[in-house]
Each structure stands twice: as C-alpha cells, then as structure tokens.
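Colleague: What would the 3D arrangement of this be:
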Amino acid sequence: MDTLYPNLYDRFKTEGLCPICLMEMELTPRYSCINGHTVCHRCKPYYYGCPTCKAPLNVEILPLQTDAPPPTHYMPHPLPPRSYDVHSPSAPSMNDFLDREKRAWEPSVPSENQQLESCSYSHLGCWVKIPEHLRVLHESRCQFRPHLEEEHMPTDLHHGHEDLVECTYTAAGCRVRTVPWRRSIHEKFCIYKDKFEAVNDISDGLASATIADNDYGGDPDELVQCKFERYGCMVRMPRRRKYMHEEKCNYKSHQGDGNDEFFVYPAQPELDPDEQVECRWSVNGCRVRPKRYRAQIHEDKCNYRMEECAYKYYGCSVMFMPARKYAHESTCEYAN
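Modeller: I've put the predicted structure just below:
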C-alpha cells in the first residue's frame, strides 16, 4: 500500500489522521502494529488485529501533550435490553439518555476469527478493511468515494493549490481540479465525459471523411455561412469548423427529404461577425461580450452557464451550475 499510494499514506501519517474514521488522533492514544499501520483509540476496540496486515495492534503511542483530557469513546452507547412485560414508551427520557451517554463504555472484544470486509470503493483504490458495523462510518468519509470534489466533508484531506491537476475533460467544460491519485477516480464519473467523447467522435469523423464539396475548401479561417441558413441558422464560423457545426446545428432537423429548390426563402439580414454581443448567461452574472462569431464557443464554456435537469421531460424545471448536476439529480423528486 505504501508503494501504490505513497502520497495519501504519507498524508495520513504526517497529519495524524486515522485511516478508518479520518478523525485526528494526535491528542489521544493511538495503536500501531510492527509494520507501522496506525488506528485511533476510537476504532481500535473494533479490531482483533491490524486491518491492513492482520498483525497485533500491541504498540500504544501516547499523545505528546501530557495534560490532555482522558479519551472519550464517541460511538453511541447501546441501550439496555427491555422486558416485554413493561408497557411504557420505548424511548428513555432525555435525562436518562444523557446520563447513559456520559458513562464510560467500550464495545465487546472482537473474536480472533473476526470477519473484515473490504470497503465498497476498493475497486477505486481503497485498501481499508472494516467490520460491518463500521462500514457506513468509513464509507461516508472514504477518500476514494466518487464525487468527493462536489460534495466536501469536514473530514476530507486539504491539499495545496500547487498539488492539484486538471481533469482530462477540461476542454468539454469541466472545471474540477483534484490531486493526481484521484484524477482517474473523478474522470470515471465526470459529467463531461460523454460530451468530450462525442466531440472527439465528430472530430475523428471529420478527419477521416473525404470531403468533395468545394464549400469546405479554401482558407480555413475564412468566415462562412452554415448550409442551413435558409432554415434560420445565422451562425458564421471559420471554414475549418463548418462541418463540425453543421453536424450539430439546431436547424438540421428542419431539412426535409424533398427538393428545397422549389421553395424561395427570404434573404437573411447580413450580421457583422465582429460585432460584440451579450453572453446568453449575462442574466446570471457574466459580463463578457464576445464577438458574434465566437458567442457560441464562449457560451458553451462560460463559468456562469446553467444546465437543465436530466428529468426535465418528467416535469423538473430546475436550472443549476454544472458542478451541482450529480447532487441535484441524485435527489430529484422526478427521478422515479
């Protein structure tokens, strides 16, 4: 594990964090095995041996601060068994509950043949093995969980700005910056992955296509009209982007199977491609005024861009920032 994830393992050691519950353990006793794997006093009672190498956790490391208060076990105390003959409300009174929580308590000693299960995110790199009753605690704070960048928790590790790298799908609009060892995890679940791959497919098709139409030849930077201009498209793009635009043009669906030469369309007004226009997302705070021929490019990557919910056809009308897409759609009332 040290060789596979040296950065994360060193962070746990240098910052004094327990790899199970991710809480600090510098001011409380902690326990280590002969291989240097450490757990805090809160998690140690739940393990018969080291969760990493199964060696005994028989090395106690006391805190440097000698006048620190005695450690307190923060796990919920189990309620005493109740007799079925007692016909009273099942919940204890508030005072009884608080008194019970203040008493010293330790969980039962685990057996030698204790069963430890792998974290649900082991396929993403997590090496921690946990007993079943600690699963929810660990997995809710696991540093390998997906969408950690969008849903931060106080127990998450903090990284310096210089340690962060950009997502591969930055060109498609992703603004997430994460540490190198989490980059592959984020990219598996990145909401811009499909968009990036779709653009790549179009680019590959453009590169492999044999274009015989003279309309695509000439100066690649010359501004030209879309071939769907007659249907209402007023976009002017560099010639090199003409094919890519026409493949995605919103007016492509208006093209009929019949011969359009029989129809006369009114001439469209000539618009200055260098005229500065307002961004579509100016109502959300964008103050950029791109040139008309670059307006669409800017709006696709605008920091103020909003997205619609995937369940909009089921009735959801919420608009949100792209980074909030997963957080909203996972709890959308129209998802079912």
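
Colleague: From here on, just use CA atoms for contacts and neighbour counts.
Modeller: Noted.

Colleague: helices and strands around the top helix by length along the chain, which ones?
Modeller: Scanning the chain for the helix with the most residues, using DSSP state H, yields helix 193-208. On a contact count with 3 or more Cα pairs under 8 Å, 6 or more residues apart in numbering; DSSP states H and E, helix 193-208 meets helix 242-248.

Colleague: Could you list the buried residues of the helix it packs on?
Modeller: Using 16 or more other Cα atoms under 10 Å as the test for burial, helix 242-248 gives 242-245.

Colleague: immediately after that helix, which helix or strand?
Modeller: Next in sequence after helix 242-248, counting helices and strands by DSSP states H and E, comes helix 295-301.

Colleague: Enumerate the positions of that following helix that are buried.
Modeller: Result for helix 295-301 [16+ other Cα under 10 Å]: buried residues 295-296, 298-299.

Colleague: residues in contact with residue 200?
Modeller: Applying Cα atoms under 8 Å, 6 or more residues apart in numbering to residue 200 gives no contacts.

Colleague: now it: how far from residue 207?
Modeller: Per Cα to Cα, to the nearest Å, residue 200 is found 10 Å from residue 207.

Colleague: Repeat that for residue 181.
Modeller: Taken as Cα to Cα, the span from residue 181 to residue 207 is 34 Å.

Colleague: neighbour count winner among the two?
Modeller: residue 181 (17 against 10; other Cα atoms under 10 Å).

Colleague: picking that back up, between the buried residues of helix 242-248, which is nearest residue 196?
Modeller: The nearest member of the buried residues of helix 242-248 to residue 196, counting by Cα to Cα, is residue 244 at 13.8 Å.

Colleague: If we ignore the residues flanking it in sequence, what's nearest the closest one?
Modeller: Spatial nearest neighbour of residue 244, excluding adjacent residues (Cα to Cα, 6 or more residues apart in numbering): residue 202 at 6.7 Å.

Colleague: Please generate a structure for the following sequence too, so the two can be compared:
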Amino acid sequence: MSGDQELKSGKVPMYIRDCVEALTTSEDWEYWEAALRALERLVFRNPAATREVSVELAKVLLHLEEKTSVVGFEGLRQRALVAVTVTDPARVAEYLTSQFYAINYSLRQRMDILDVLALAAQELSRPGRLWRAPQCGSPGPTCQPGCTVAPTWRAVVDERIRRKTRRFSKGSPKRRPAGSPNGFNSVAGYFFFPLIKGFDRPLVTFDLLGDDQLVLGRLAHTLGVLMYLAVNTTVAVPMGKALLEFVWALRFHGDTYVRRGLLSAVSSVLLSVPGERLWEDLPDELLEARLWLADVAEKDPDEDCRMLAVKALLLLEKLKDKLLPLPSP
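Modeller: From the prediction side, this is the model:
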C-alpha cells in the first residue's frame, strides 16, 4: 500500500495510542499496515505521548509479526523501534537489554535488539540531529528492509583511526568550536553495561559461549559501536575497562567473526577513552592487549583479523609516543 493510498483511504492513525491498539488488536489489515507505516513519524512528532507508552510500544514492536505481505516490513518495524528508543532512551534501553538475556527469544530477536541499540546510539550521538519525515511509498531498489542510512561503523572507525594517528604525528590539534551536546552521553551506561554483564551465563535456550556464536560476534561488534560512540562520556573509562575484560576473556575464540568484533572493540576503547586516563587507570590491561595484538597481527589465520590487530597496535603505539616522555639519553 503506497503513502498516497493511505492518505486517500483515511485509515491513518493520528495518535500513538491508536497505533499501539491497531498493532495489537486490529483485524483490519489495511489499518494495521497504516499504523505501522505512520508510527515512526508519530513517535518523533509526539515525544511526550511516546514516553507515556514507550516501554509498552517497544514490547509490541519487538514481538510484532508480519500479518500481511507488507513491503519493507522489517525496515518499518526496526525504524519505529529505533525511534522509540531515541525518544525515551534510558527506559527503552533498559527494557531491551533486559530482554536480550531473557528466555524464550529467538536468535533473530536477540540480534534485532542489538541492531536497534546500535542504531539508536548512533542517532543520539549525532550532533545537531534533526528528524526528517520519512518518504512515503515503497522502498527503492537500493534500500532493502532493515538497511541503515548511516555509514557502517567500521568505515567510520577506520577514518577516525586514520585522522587520529595523523594528528598524533603532527602534535595537538587546534580546538574546534563546541558542537551540539551528544545525546548519547547521559544514557550510554543504560545501553552498554546490561549487555556486557551476562555473556558468560548460559540459559536454557541461549548459550553465547556455546552454539550461539553468531550472536556473540554481533554482541562484540555492538559493544564496540557503543564504546566508540561514548567518546568523552563520564562512563567511558569504566566502559573501556569492562570491554577490555570482555575481550580478554574471549581473545582465543575460534570463530573469525567473533575475533573481528573483539579486535574492533579494542580500537574503540583506544579511540574513545582519553589517552591520559587509559595510561593512568588501565596500564596492565593495555600491556596485555599490546602483547595479544602483536601475536594476532603475526599469527592469526584470518587476514581481516591481522589487519584489525595492526590498526589497534598503531593506535596504541601512537598514543604511547604522545603521552609517555622519551627516555633520557
């Protein structure tokens, strides 16, 4: 159903609560689809009303199943869930992270939770973010359901590594004008700590250290994203310490995707925690990480893992050269 057809039909919910009711009880599939398509726009236009039902709405969307052949269903559901999380980040993140380790969820739902948390954190951290109404109609051929319009975080991290190592070699950068507040700063802990604390406790239907290594890999990548986006936050140091402990516990994992996530996470720590705090608060962790990274760079069978280890080593060495005084001749 196109956006024009929605408007002509008159079956477009006008309020958040109408959408919740439609998605949970309506047997009018045209109205059900209209509610799903309208939801993201209504959430951003009515933040106060959204906060009144944010956790309930997040629960509905997390469990929502496609009832008709809706073009782009997964993308619509994900964008609505991201919008709710951005609008009420602390409470919705607390709910989503609690469900990640709950029983009776599919692996797909657990990975959906990780994707939504990462996308919402990206949106919250974007300076001067302004919501733009989504275009109506079916997604084009270049926009598949569930795709993101933001650049992949790996590409962003690579660019920041390049810029940061270049700055280290040229001295301190010039001060830039202060930008808009980072909306992720005050809620980073709600996204990060509940996710990292339960990875080694197997459930009846879910075992990250056993058969569910695909989700473990996604978790490692997501934690790295959250760490990267928490640059200069008040919780960056404890986040970095917890993430390095997570990496250390899993550093010899046999799955390539997991190891790539762990290596990317190390770079995120080095990029986001102030260098002075790293050397003051985490000297032992950095020494252990350096030895491990050197071993990975030389011996890991996966080319991407070796490359990621080299990038992290480069960051670490440049940081050390910048902060530690040269020995006296």
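
Colleague: quick one: TM-score?
Modeller: Remark: TM-score between the superposed chains equals 0.23 [TM-score structural alignment, normalised by the length of the second structure]; 127 aligned residues with a Cα RMSD of 7.0 Å.

Colleague: what about residue 110 of the second structure, distance to residue 77 of the second structure?
Modeller: 15 Å.

Colleague: Those two: which is more packed in?
Modeller: residue 77 (24 against 21).

Colleague: Surely that one touches residue 36?
Modeller: Yes. Shown here, residue 77 of the second structure and residue 36 form a contact pair, counting by Cα atoms under 8 Å, at 7.1 Å.

Colleague: Residue 40 of the first structure - how many residues pack around it?
Modeller: 25.

Colleague: my bad, residue 99 of the first structure
Modeller: 9.

Colleague: doesn't it fall inside a helix?
Modeller: Yes. The assignment for residue 99 of the first structure is a helix, going by DSSP: H, G, I helix; E, B strand; the rest coil.

Colleague: Which strands or helices does the top helix by length along the second structure pack on?
Modeller: Criterion DSSP H: the longest helix present in the second structure is helix 303-323. Here helix 303-323 of the second structure touches helix 153-170, helix 256-272, helix 275-281, helix 283-299, going by 3+ Cα pairs under 8 Å, 6+ apart.

Colleague: mind running it again at 7 Å?
Modeller: helix 153-170, helix 256-272, helix 283-299 (3 or more Cα pairs under 7 Å, 6 or more residues apart in numbering; DSSP states H and E).

Colleague: before we move on, back to that, dump the buried residues of helix 295-301 of the first structure into JSON lines; add distance to residue 186 of the first structure as well.
Modeller: Shown next, in JSON lines, are the buried residues of helix 295-301 of the first structure (distance: Cα to Cα, whole Å):
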{"residue": "295", "distance to residue 186 of the first structure": "30"}
{"residue": "296", "distance to residue 186 of the first structure": "27"}
{"residue": "298", "distance to residue 186 of the first structure": "25"}
{"residue": "299", "distance to residue 186 of the first structure": "24"}
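
Colleague: which one of these is nearest residue 136 of the first structure?
Modeller: Relative to residue 136 of the first structure, and with distances defined as Cα to Cα, the nearest of those is residue 299, at 41.1 Å.

Colleague: Kindly calculate the angle that the longest helix of the second structure makes with helix 153-170.
Modeller: Using axes from the mean of the first three to the mean of the last three Cα atoms, to 10 degrees, one finds that helix 303-323 of the second structure and helix 153-170 are set 30 degrees apart in direction.

Colleague: And helix 303-323 of the second structure, what's buried?
Modeller: Using 16+ other Cα under 10 Å as the test for burial, helix 303-323 of the second structure gives 304-316, 318-319, 322.

Colleague: Relative to residue 196 of the first structure, how far out is the residue nearest to residue 244 of the first structure?
Modeller: Distance of residue 202 of the first structure to residue 196 of the first structure, given as Cα to Cα: 10 Å.

Colleague: Pull up the overlap in contacts between those two.
Modeller: Common neighbours of residue 202 of the first structure and residue 196 are not found (criterion: Cα atoms under 7 Å, 6 or more residues apart in numbering).

Colleague: Run through the residues that contact residue 238 of the second structure.
Modeller: Neighbour list for residue 238 of the second structure: empty [criterion: Cα under 7 Å, 6+ apart].

Colleague: sorry, that was for residue 264 of the second structure
Modeller: Going by Cα under 7 Å, 6+ apart, residue 264 of the second structure touches 224, 308.

Colleague: how far away is it from residue 79 of the second structure?
Modeller: Separation of residue 264 of the second structure from residue 79 of the second structure (Cα to Cα) stands at 26 Å.

Colleague: go on, residue 113 of the second structure?
Modeller: Applying Cα to Cα to residue 113 of the second structure and residue 79 of the second structure gives a distance of 12 Å.

Colleague: ditto for residue 17 of the second structure
Modeller: Distance, residue 17 of the second structure to residue 79 of the second structure, using Cα to Cα: 18 Å.

Colleague: Am I right that residue 32 of the second structure is in contact with residue 23?
Modeller: Yes. Contact criterion Cα atoms under 7 Å: residue 32 of the second structure and residue 23 qualify, at 5.7 Å.

Colleague: Distance to residue 223 of the first structure added to the buried residues of helix 242-248 of the first structure, as CSV?
Modeller: Shown next, in CSV, are these (distance: Cα to Cα, whole Å):
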residue, distance to residue 223 of the first structure
242, 9
243, 13
244, 14
245, 13
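
Colleague: thinking again about what came up before, name the helices or strands packed onto the following helix or strand past the longest helix of the first structure?
Modeller: On the C-terminal side of helix 193-208 of the first structure, the closest following helix or strand by DSSP H and E is strand 223-225. Contacts defined by 3+ Cα pairs under 7 Å, 6+ apart place strand 223-225 of the first structure against strand 236-238.

Colleague: Check which helices and strands the strand it packs on sits against.
Modeller: Packed next to strand 236-238 of the first structure, using 3+ Cα pairs under 7 Å, 6+ apart, are strand 223-225.
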